[in-house]
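sequence-free structure coming up:
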C-alpha cells in the first residue's frame, strides 16, 4: 500500500487564514453593502428617481464630487512633491515632516475641522491675511476643498514614496549621460514608473474625500444648495427617520465609488502593460 503525502503549502495554514479572511469580508463588507442595496429595493424606480433627482440632493452630489476631484488633483501634485522630497533628500527636521504627513491619519476629523475653521476664519491666522483681498475660505466651498486636501494628502504620499525610494538612480544617470534634460528624464524615465502608484494614491484620496464628514461640517456653512455635502444629506435624512431615502442616496454614492475605482484599476493595468 502506497501512502500519499500531501505536498506542504508554501504558506502554512492557508485554508485557515483564507477562512478567516472570507469571514471578515462577508461579515464586515458584503453583508452591510448587500443590506444597503436590499433596503433600497423598497423604493420603486419612480420613487428612487424622485429622491436622487431632488434639487437639494443634486446640489450636494455636485459639491461632493467636484470638491473631491479638485482636492484629489491638488493632492496628486503636491503629494508627489512631498514624497519626492522625503525619499530623495536629507535635511534638518526630515523625521518631523515625515511624521506630520501621517497626522491626518491619527487626528480625529472633527478636531481637524475645528482647527482648520479657526485658522481660516476671518479672525484666524491665515483668514485675516486673506480677508483684505476678499478671499473667504472658512464657511464656504473653498473650505470644503481645504478640508479634503488635508485629509487626503497622506494617501498620495505614502503610496508614491516607497516607489520613489526603490527606483534605481542608474536609469536617471544613464538618461542624463545620453543628453536628456531633467524634464525629459522625469517625464520619460521616472514618471511612467510612478504612474501606477500615482493613480492609486489619486483614487484613494478621491474615495476618502467622497466619504468625509467630520472635518467638513465644521469648516463649511452646511447651507442647502450651497455647501451641503452628500454625507450630511444622508445624516439629515436619517435624523428625519427617512431611512429609505438615506439608503437611496448611499447606494448612488456606493455605485459611483465602484465605477471610479474600476476605471482607476483599468488605467493602472494599462499603464503597467504599456511600461512593460
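On my side now, so go ahead. A quick note: this is a predicted structure, and the numbers were derived from the prediction, not measured. Numbers count the residues shown, from 1 in each chain.

C-alpha only now, for contacts and for neighbours.
Fine.

Against residue 90, how distant is the residue nearest to residue 215 when sequence neighbours are not counted?
Counting by Cα to Cα, 6 or more residues apart in numbering, residue 215 lies nearest to residue 113, which is 3.7 Å off, once chain neighbours are set aside. Separation of residue 113 from residue 90 (Cα to Cα, to the nearest Å) stands at 32 Å.

who's more crowded, the two?
Between residue 113 and residue 90, residue 113 has the larger neighbour count (other Cα atoms under 10 Å), namely 26 against 10.

and that one, how far is that from residue 201?
22 Å.

next one: residue 16
32 Å.

Equivalent analysis for residue 168, please.
Residue 168 sits 21 Å away from residue 201, going by Cα to Cα.

Was I right to think residue 43 contacts residue 244?
Yes: Residue 43 is within contact range of residue 244, at 7.3 Å (criterion: Cα atoms under 8 Å).

what's the burial count for the residue nearest to residue 222 when sequence neighbours are not counted?
Distance criterion Cα to Cα, 6+ apart; nearest residue to residue 222, sequence neighbours excluded, is residue 228 at 4.6 Å. Counted by other Cα under 10 Å, the residues lying close to residue 228 total 26.

here comes the other one, which I'd like you to weigh against the first:
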C-alpha cells in the first residue's frame, strides 16, 4: 500500500509534465486564434452576406415589404417550394435508407456502378438534369407516356417539381446513412433474431435508434438543398405563376426587372422559413442523440 500511494503522486506529476510538454510543442493554434479565424471566415462567407440580404430588403417601407412578401403569387410560390421540398425529402428519407441498406448489406453484380451512380446528381449540372428529367416525364417521354395513359401528368406540374427535387436530394440521405449502416454489426441483428424478435421489431428497436440521427441529418440536408434548387426545376415545372412557379424563379424574375429590394425581401422570407425548419430538425437530432445516449 505504501509503495502504491508513494508512486501515485509521481505518476500524476509525470503525466501532467508530459501533457504540458505536448501542449507547448503542438503545431495547432490556440483556442483564441482558432476562434478568431473561424469567426472571421464564417462572417465573410455566411453572416455578412445574409445580413446584407436582410438590410437590402429593409430599403422597402413596411407596407411595401408586406405587399411583396404576402402577394398571392409569392404565397403560391412558397407553398410549392416548401411543400415539394418537404415531400421530396420525405421520399428520399425512405428510399435513401433502402438504397444505403442494399449497398451496405448485399453484394451483387454492378454494385460499384450503382454506388457511383448515387453521386451523379452531385456532379451533373442542374440544367442538364432538368432537361433530362423533362424529356423523360413529358406526356411523350419514355416514363411520362405510361403515366399519361392513367391520366397522370408529371412534367409541368407540381409532381414534376417533386421529381426533380427528389433526384437532386437522394445522395444526401444515402451518403449520410451509408457509413452508419456500415458500422452496425450484422451480429446485433442476428442476436435480436435469436432472441425471438421479428424483422420489424429488430428494425424498430435495434437499428432505427442507431440510424435516427443520421436519417434526420440526411433529411435536413436534402430538404435544405431542395429549397434552394433552381436549375433542374425551371425546365420540368413549366414556370406557370400560381401553379408551378417556385420562389427562386420568382426571385430571379424580380432581379431581371431590377427590383433588387423585392428580390431581397423574398429571399429574406426564404431565409427565415429555412432557418426555423432547420432549427426544428436540429432540435429533433439533439433529442434523438439524447434519447439514444449518443
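Noted; the coordinates are in hand. Remember, it's a predicted structure, so these values are computed and weren't measured experimentally.

rewinding a little: residue 43 and residue 244 of structure 1 - which one has more neighbours?
Comparing residue 43 of structure 1 with residue 244 by other Cα under 10 Å, the one with more neighbours is residue 244, at 20 against 14.

SS state for the more buried one?
Secondary structure for residue 244 of structure 1, judged by DSSP: H, G, I helix; E, B strand; the rest coil, is helix.

contacting residues around the equivalent of it over in structure 2?
Residue pairing (TM-score structural alignment): residue 244 of structure 1 is matched to residue 261 of structure 2. With contact set as Cα atoms under 8 Å, 6 or more residues apart in numbering, residue 261 of structure 2 has these partners: 56-60.

returning to that earlier point: which strand or helix spans the counterpart of the residue nearest to residue 222 of structure 1 in structure 2?
Following TM-score structural alignment, the counterpart assigned to residue 228 of structure 1 within structure 2 is residue 245. Per DSSP states H and E: residue 245 of structure 2 is located in neither a helix nor a strand.

if I pick residue 245 of structure 2, what's in contact with it?
76-77, 80, 237-239.

Could you tell me which of the contacts of residue 261 of structure 2 count as buried?
Neighbour-count burial (16 or more other Cα atoms under 10 Å) is assigned, among these, to 56-58, 60.

what's the burial count for the counterpart of residue 167 of structure 1 in structure 2?
Counting by TM-score structural alignment, residue 167 of structure 1 corresponds to residue 184 in structure 2. Residue 184 of structure 2 sits with 14 neighbouring residues when counted by other Cα under 10 Å.

pretty sure residue 81 of structure 2 is touching residue 246, no?
Yes: when contacts are counted by Cα under 8 Å, residue 81 of structure 2 is listed as touching residue 246 (5.3 Å).

what does residue 84 of structure 1 align to in structure 2?
In structure 2, residue 84 of structure 1 lands on residue 101 (TM-score structural alignment).

Work out for me the element the corresponding residue of structure 1 for residue 85 of structure 2 sits within.
Applying TM-score structural alignment, one finds that residue 85 of structure 2 aligns to residue 68 in structure 1. In this structure, residue 68 of structure 1 is located in helix 55-88 according to DSSP H and E.

Can you state the mean residue-to-residue distance of that helix versus structure 2?
Aligned to structure 2 and superposed, helix 55-88 of structure 1 gives a mean residue distance of 0.5 Å (mean Cα distance after the TM-score superposition for structure 1).

cool, stretch 247-256 of structure 1 as well?
Here the mean offset of stretch 247-256 of structure 1 against structure 2 after fitting is 0.6 Å, by mean Cα distance after the TM-score superposition for structure 1.

Tell me how far the counterpart of residue 154 of structure 1 in structure 2 lies from residue 124 of structure 2.
When structure 2 is aligned by TM-score structural alignment, residue 154 of structure 1 is paired with residue 171. As for residue 171 of structure 2, its distance to residue 124 of structure 2 is 12 Å (criterion: Cα to Cα).

Neighbour count: those two, which is higher?
Neighbour comparison, residue 171 of structure 2 and residue 124: the larger count goes to residue 171, with 24 against 11 (by other Cα under 10 Å).

didn't that one look like it was pressed against residue 121?
Yes: contact criterion Cα under 8 Å: residue 171 of structure 2 and residue 121 qualify, at 7.2 Å.

Name the helix or strand for the residue mapped onto residue 116 of structure 2 from structure 1, please.
Under the alignment defined by TM-score structural alignment, residue 116 of structure 2 corresponds to residue 99 in structure 1. Assessed by DSSP H and E, residue 99 of structure 1 sits inside helix 94-101.
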